[in-house]
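1. just to be clear, the model below is a prediction. Sequence and coordinates:
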Amino acid sequence: MFEGWMFLVTEIWVLLVLAGLLGLFCGWIIWGFGKKGRALNPEDAAVAGKTLPPLELEAEPGPPALPPGFNLDNTPDDLRRIRGIGPKIEAQCHRLGIYSYAQIAAWTAEDIAHIDAQLRGFEGRAGRDDWVSEAKALMVEKRQS
């Protein structure tokens, strides 16, 4: 039953060694044989000696202006009561200077587009979750309380 099995085992080992050698050779070719010993071209040396001018970053637009009549001495509203605003978005809103339902309720479509662009990782959320109408409803609820 097991006649000639030694030949099969030997054949498997030979094929495994050949596959390993082929893998090493391909890796050597792909990941750059001899990169370390290669000399720089004169053009590369000239570029390496030059310094690049400093980058001028575009200034980010500042936080939106507070609506008239909003006093920062007032306690900020809990923006998390608006559907779609969690702790992370609330922190980003505070970073942008947004603290009250009145501010959100006063937004125009242009303001929503501006704020959506500022909410990193949550772009489009303000328009999609309709924060303006929710803020208006929460303002009415707050006045009635």
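-> It's in.
2. okay, CA-based contacts and neighbour counts for the rest of this
-> Will do.
3. residues near Ile12, how many?
-> The local packing of Ile12 (other C-alpha atoms under 10 Å) involves 12 other residues.
4. please list all residues in contact with it.
-> By C-alpha atoms under 8 Å, 6 or more residues apart in numbering, the contact set of Ile12 is empty.
5. could you check how far the host helix or strand of it is from the centre of its chain?
-> Under the criterion of DSSP states H and E, Ile12 resides in helix 5-30. A distance of 43 Å separates the centroid of the chain from that of helix 5-30, by C-alpha atoms, centre = their mean, to the nearest Å.
6. got it, and stretch 135-145?
-> 34 Å.
7. please compare the first structure with the one that follows:
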Amino acid sequence: MFDMNPLALPDAQLQQWIMLFVAGTLGFIIGYVSRQRTIRHLEGGLAGTVRELDDCLRSPAPLAVAGSPEEVVVLNRIAARSGELNLDRIGYASADEADDLKAIVGVGPFLERKLHAVGIYTFRQIANFNQEDINLVNDVIEFFPGRIERENWVGQSIELAKKR
């Protein structure tokens, strides 16, 4: 009497193909948007990790110095400000490459430790100082203004680097 078979309609197959196409398209769009959101999230996390790694590589390790507690406090305070120096321009060096900075007239043992605290280990680095670097190093290592120029650290470092 009453036949309700939807497959008996003349355009049933066309309707099924259209629904299959729409479902596939919607699935693709939803998957694409979800994947892009996941990629953005992962790239943000990667950028944060890269920044943390750069900060870790640029900041010197905490100082383990045998000396008076006041000296350790001063060196740690100076090390905390080491990021203010432009080591990209001056040059990077490690404690393994360290020159005897006390060979520069005016640099004593404590001042050498201060320079090491900010990442300055070699004559080559000091030879690369410009006026801005000199002023900044004076400020960061809490040294007498003008003394680096008066004692000609840059010139002495150039000569000592050549001898090395």
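-> Okay, I see it. Just so you know, these numbers come straight off a predicted model, no measurement behind them.
8. re earlier: and the helix holding Ile12 of structure 1, which stretch of structure 2?
-> Residue correspondence for helix 5-30 of structure 1 in structure 2, counting by TM-score structural alignment: none.
9. ok, then the element right after that helix?
-> Counting by DSSP H and E, what follows helix 5-30 of structure 1 is helix 42-49.
10. residues making contact with that following helix?
-> Contacts for helix 42-49 of structure 1 (C-alpha under 8 Å, 6+ apart): none.
11. quick one: what's aligned to Ile141 of structure 2 in structure 1?
-> Aligning on TM-score structural alignment places Ile141 of structure 2 opposite Leu119 in structure 1.
12. now its match: closest residue in space that isn't a chain neighbour?
-> Gln92 (6.7 Å; C-alpha to C-alpha, 6 or more residues apart in numbering).
13. aligned partner of that neighbour in structure 2?
-> Match for Gln92 of structure 1 (TM-score structural alignment): Lys114.
14. give the other helices and strands that the strand or helix carrying that match contacts.
-> Applying DSSP H and E as the criterion places Lys114 of structure 2 in helix 109-117. Helix 109-117 of structure 2 is packed against helix 69-80, with contacts defined by 3 or more C-alpha pairs under 8 Å, 6 or more residues apart in numbering; DSSP states H and E.
15. run the chain-centre distance for the helix or strand following the helix it packs on.
-> Downstream of helix 69-80 of structure 2, the first helix or strand assigned by DSSP H and E is helix 87-90. Offset of helix 87-90 of structure 2 from its chain centre (C-alpha atoms, centre = their mean): 13 Å.
16. repeat that for stretch 18-32 of structure 1.
-> Counting by C-alpha atoms, centre = their mean, stretch 18-32 of structure 1 comes out at 36 Å from the chain centroid.
17. and Gly83 of structure 2, what pairs with it in structure 1?
-> Aligned partner of Gly83 of structure 2 by TM-score structural alignment: Gly62.
18. list the contacts of its match.
-> Leu96.
19. what about it, distance to Arg95 of structure 1?
-> 10 Å (C-alpha to C-alpha, to the nearest Å).
20. cool, Ala113 of structure 1 as well?
-> 17 Å.
21. between the two, who's got more neighbours?
-> Neighbour count, other C-alpha under 10 Å: between Ala113 of structure 1 and Arg95, Ala113 has more, with 16 against 11.
22. which other residues reach whatever helix or strand that one lives in?
-> Following DSSP H and E, one finds Ala113 of structure 1 within helix 109-118. For helix 109-118 of structure 1, contacts defined as C-alpha under 8 Å, 6+ apart pick out Phe122, Glu123, Gly124, Arg125, Ala126, Gly127.
23. can you say which helix or strand has the residue nearest in space to the middle of structure 2 in it?
-> For structure 2, the residue sitting closest to the mean C-alpha position, by C-alpha atoms, centre = their mean, is Asp54 at 2.2 Å. Following DSSP H and E, one finds Asp54 of structure 2 within helix 12-58.
24. which residues in structure 1 does that helix align to?
-> Counting by TM-score structural alignment, helix 12-58 of structure 2 has no counterpart in structure 1.
25. next one: stretch 123-132 of structure 2
-> Going by TM-score structural alignment, stretch 123-132 of structure 2 sits over residues 101-110 in structure 1.
26. can you point out the buried residues in that stretch?
-> By neighbour count on 16 or more other C-alpha atoms under 10 Å, the buried set for stretch 101-110 of structure 1 is Tyr101, Ala102, Gln103, Ile104, Ala105, Trp107.
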